[in-house]
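[1] sharing a model prediction with you, sequence too.
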Amino acid sequence: MALKDAPRSHRLAILAAVFILMTLFILYNSNTSNETYAPFTVVRNHTPKTTDLKKWATKDCYVPVQGNKSMTLRCHQCALVTSSSHVLGSNAGKEIDATNCVIRMNDAPTTGYFADVGKRTTLRVVAHSSVFRVVRQPKEFLSGTDHKPIFIFWGPPSKMTKDSKAAVYRSIQTIHATYANVSCFTVAPSKMSRFDSLFQRETGRDRQKSHSWLSTGWFTMVIAIEICDNIKVYGMVPPNHCQKRMGSKKLPYHYYKPRGSDECETYVENENNKVGSHHRFITEKQVFSRWAHQYNITFAYPAW
């Protein structure tokens, strides 16, 4: 019997059943496609696979922009200075400058902030998205550096290799050609892939499938572990900071951008956003918390 020949009550029942089945099907597919997103953080009950980051680096990890030199920097004690507003008012500048090696990130300046972040720079780790800002203010990022500072640039291989002909790489070449005392390296494509694998081993999540961008903090922390016997991190908050923050006081995400976005709002939005690709700052800090016990890492301003 065709549906049109069935009694009206039967037709309504059949249509209702079809509607319910279609709704359930849509909901199932929606949940399946988004299960890698919410909540993000480390997969519950995930057991990180052991990775000895002290033995992780190889000679071909960092590619010189010119020549065939190797990235051989090794330090007993390192100060890793973040770009967080938590460093403001710390008066940690003298302590930082007295450290064996000082590591900074992206285009974070020192001028005007000496009392809190110090003057010296031994190593600066720069994301492809920050290269142009460094080029526009080279004196700022090269003044006060150690005698032979090192810059390590990271980014997608399509922009960061000699054959790419990308504007980013040409800018890196300009820095190297203009400042003879600076050693410039890029992260090798094979190493970039290993950074992705490390993220999955530590969090249980595939970086690409979970639409995650690794932060400069992620790269800098790993590089610091490779080259430093002891690391003191300045300005980085613990993974539960934004859950515990009391009141409505806000802090700029960067210490040198007082009118910039609020730090916690930036962290939470990136951690939970389901549209497009985002940094997973809180998840990364969960990993750093574990690494602290393995690799002699301490945190100040705030202390963990």
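    Yep, that arrived. Numbers count the residues shown, from 1 in each chain.
[2] only C-alpha atoms for contact and neighbour calcs from this point on.
    Will do.
[3] the stretch 151-300 of the chain: strands as residue ranges?
    Taking DSSP state E, counting those that start in this stretch, the strands of the stretch 151-300 of the chain run over residues 183-187, 212-213, 228-234, 278-279, 297-300.
[4] now do the stretch 1-150 of the chain
    Ranges of strands in the stretch 1-150 of the chain, per DSSP E, counting those that start in this stretch, are 62-64, 75-81, 101-105, 121-127, 145-154.
[5] nearest to Cys242, out of those?
    Cys242 sits nearest to strand 75-81 of all the strands of the stretch 1-150 of the chain, at 20.2 Å, using Cα to Cα.
[6] what comes into contact with that closest one?
    The contact list for strand 75-81, computed with Cα atoms under 8 Å, 6 or more residues apart in numbering, reads 96, 99-105, 117, 224, 227-235.
[7] change it to 6 Å
    96, 100-104, 228-234 (Cα atoms under 6 Å, 6 or more residues apart in numbering).
[8] hmm, back to that, okay if I get the strands of the stretch 1-150 of the chain as JSON lines plus mean neighbour count?
    Compiled in JSON lines, those are given as follows (neighbours: other Cα atoms under 10 Å):
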{"stretch": "strand 62-64", "mean neighbour count": "22"}
{"stretch": "strand 75-81", "mean neighbour count": "21"}
{"stretch": "strand 101-105", "mean neighbour count": "25"}
{"stretch": "strand 121-127", "mean neighbour count": "24"}
{"stretch": "strand 145-154", "mean neighbour count": "20"}
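[9] between these, which one is nearest to Gln173?
    Taking the strands of the stretch 1-150 of the chain one by one with Cα to Cα, strand 62-64 is closest: 10.2 Å.
[10] packing partners for that closest one?
    The contact analysis (3 or more Cα pairs under 6 Å, 6 or more residues apart in numbering; DSSP states H and E) places strand 62-64 against strand 183-187.
[11] elements contacting the strand it packs on?
    strand 62-64, strand 145-154.
[12] nearest to Arg133, out of the strands of the stretch 1-150 of the chain?
    Per Cα to Cα, nearest to Arg133 of the strands of the stretch 1-150 of the chain: strand 121-127, 10.2 Å.
[13] and the comparison structure, right after this:
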Amino acid sequence: MFAMPKTAKKIVLVVAAFMAVVFAVFLFNQTTQIVQSARAVNVVFGEGVMWGLIFTYCILLTTPLVLWFRLPKRMLPPETTEGAAYDRFLIDFKKRLSRHPRLRGHALNSTTDIETALQKLDKHADDVVTSTASAVFLSTAVLQSGRLDVLVVFAAQTRLIWQVAHVYYQRPSLRDFVQLYANVASTAFIAAGIEDIDVDVLVGTIFGSTVAAIPGMHLLASSVLSGSANAFLTLRVGMITKEYCRCTVQVEKAGLRRAATVKAAKLLSSIVREGTVKLSKATVSASKMKLSQAFQVVTGRRGKMETS
């Protein structure tokens, strides 16, 4: 009876250690390629990029440790929502919520008041998650580089976990922490591989050869595809973090992940729509600027020829 939990913990630790080693090797490889590309432009610039990345990694790696020691551990609810144990949990949980800066002056006298307070925190957490996902969408859509996408996604999701945990003013358990950062690491792997997808074939299959032949369609489709995938993965990590930090009832982990995936899919459509509009406007304005510059060059040369 007691051997199974110990075995499960050992398996989780071994898998987490393996993921950490693989991700470290992967990140080292991506960093080396970025630094080499920067040094090809300028040696001094390459050195600056290298030390900048090292500083960034140090911040990202210390963030979980600071979060772990700074915030109190999530209060685990009892298995049932009735009885003396659950009443004691609500009393302790109410005390913690009363110290929350965002809930000052908020009534916490009943379970309804507690649920209303949690809904207020939920809304703020959703805003944090969607704004981060929107930033990831635009950043990865514009960069179009798997190596840089890894850094953007890794940094954004690490910061997202920090922000959501501070919204609820409690951190996940150690096991949940490991699972969260395993999600972040796997998301970084996926972000690096998205650029290898053959977008021309994908666009031609979905929209037909006529649409695929439109100038700029390949670039726009590639940008939207990369941004959408990374935004969806960021939304999913954010929703899982939210449930790990807020839940007042016992939640099945498999059901939690499915629910997080469904919520992420619902939020993704508005992010993609708004992001695509911004990308299209930026593309059109850039095209207009280039045409204007080309026209000025042509008219300038014509004027010189006429005067000569």
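    Yes, it's here. Just so it is clear, the structure is predicted and the values come from calculations on it, not from any experiment.
[14] so after superposing, what's the score?
    Once superposed, the chains reach a TM-score of 0.24 (TM-score structural alignment, normalised by the length of structure 1), with 122 aligned residues with a Cα RMSD of 5.9 Å.
[15] next one: the spatially most central residue of structure 2 from Val136 of structure 2, what distance?
    Residue closest to the average C-alpha location in structure 2 (Cα atoms, centre = their mean): Thr234, at 3.0 Å. Distance, Thr234 of structure 2 to Val136 of structure 2, by Cα to Cα, to the nearest Å: 8 Å.
[16] in the helix or strand hosting Thr234 of structure 2, what counts as buried?
    Using DSSP states H and E, the element containing Thr234 of structure 2 is helix 217-246. Using 16 or more other Cα atoms under 10 Å as the test for burial, helix 217-246 of structure 2 gives 218-246.
[17] go ahead and measure how far that helix is from the middle of the chain.
    Relative to its chain's centre, helix 217-246 of structure 2 lies at 6 Å (Cα atoms, centre = their mean, to the nearest Å).
[18] and the angle from the next helix or strand after that helix to helix 217-246?
    Going down the chain from helix 217-246 of structure 2, the next helix or strand is helix 253-307, by DSSP H and E. For helix 253-307 of structure 2 against helix 217-246, the angle by axes from the mean of the first three to the mean of the last three Cα atoms, to 10 degrees is 150 degrees.
[19] how about the helices of the stretch 1-150 of structure 1, start to end?
    Along the stretch 1-150 of structure 1, counting by DSSP state H, counting those that start in this stretch, helices occupy 8-34, 93-97, 114-117, 131-136, 138-142.
[20] Asp196 of structure 1: which of those is closest?
    Across the helices of the stretch 1-150 of structure 1, Asp196 of structure 1 has its closest neighbour in helix 8-34 (20.2 Å, Cα to Cα).
[21] on contacts alone, who are the packing partners of the closest one?
    By 3+ Cα pairs under 6 Å, 6+ apart, helix 8-34 of structure 1 packs against no helix or strand.
[22] would you mind finding the most buried of the strands of the stretch 151-300 of structure 1?
    Neighbour counts averaged per stretch over the strands of the stretch 151-300 of structure 1 are highest for strand 183-187, at a mean of 23; criterion: mean count of other Cα atoms under 10 Å.
[23] got the angle between it and strand 121-127?
    Going by the same axes, to 10 degrees, strand 183-187 of structure 1 makes 40 degrees with strand 121-127.
[24] give me the contacts around strand 183-187 of structure 1.
    So strand 183-187 of structure 1 is contacted by Tyr62, Val63, Pro64, Val65, Ile150, Phe151, Ile152, Phe153, Trp154 (Cα under 6 Å, 6+ apart).
[25] show me which pair in those is furthest apart.
    Going by Cα to Cα, the pair spanning the contacts of strand 183-187 of structure 1 furthest: Ile150 and Trp154, at 13.1 Å.
[26] now do Arg124 of structure 1 against Val63 of structure 1, distance only.
    15 Å.
[27] what does Phe199 of structure 1 give?
    Taken as Cα to Cα, the span from Phe199 of structure 1 to Val63 of structure 1 is 22 Å.
[28] Phe299 of structure 1 and Lys285 touch, don't they?
    No: taking Cα atoms under 6 Å as the definition, Phe299 of structure 1 is not a contact partner of Lys285, at 11.5 Å.
[29] for Arg201 of structure 1, see how far away Arg290 of structure 1 is.
    Remark: distance between Arg290 of structure 1 and Arg201 of structure 1 (Cα to Cα) = 13 Å.
[30] burial measure for Gly303 of structure 2, as a count.
    Neighbour count for Gly303 of structure 2, taken as other Cα atoms under 10 Å: 11.
[31] scratch that, Asn270 of structure 1
    20.
[32] verify the stated contact: it with His278.
    Yes: using Cα under 6 Å, Asn270 of structure 1 and His278 qualify as a contacting pair, with a distance of 5.3 Å.
[33] Arg290 and Arg201 of structure 1: who's more crowded?
    Shown here are Arg290 of structure 1 and Arg201; by other Cα under 10 Å, Arg201 has more neighbours (17 against 13).
[34] can you tell me how far that one is from Phe195 of structure 1?
    10 Å.
[35] ok, Ile175 of structure 1 next?
    Using Cα to Cα, we find Ile175 of structure 1 at a distance of 25 Å from Phe195 of structure 1.
[36] likewise Pro138 of structure 1?
    Noted for Pro138 of structure 1: a distance of 28 Å to Phe195 of structure 1, by Cα to Cα.
[37] and for Ser183 of structure 1?
    22 Å.
[38] again with Thr266 of structure 1
    23 Å.
[39] now Lys9 of structure 2, what's its secondary structure?
    helix (DSSP: H, G, I helix; E, B strand; the rest coil).
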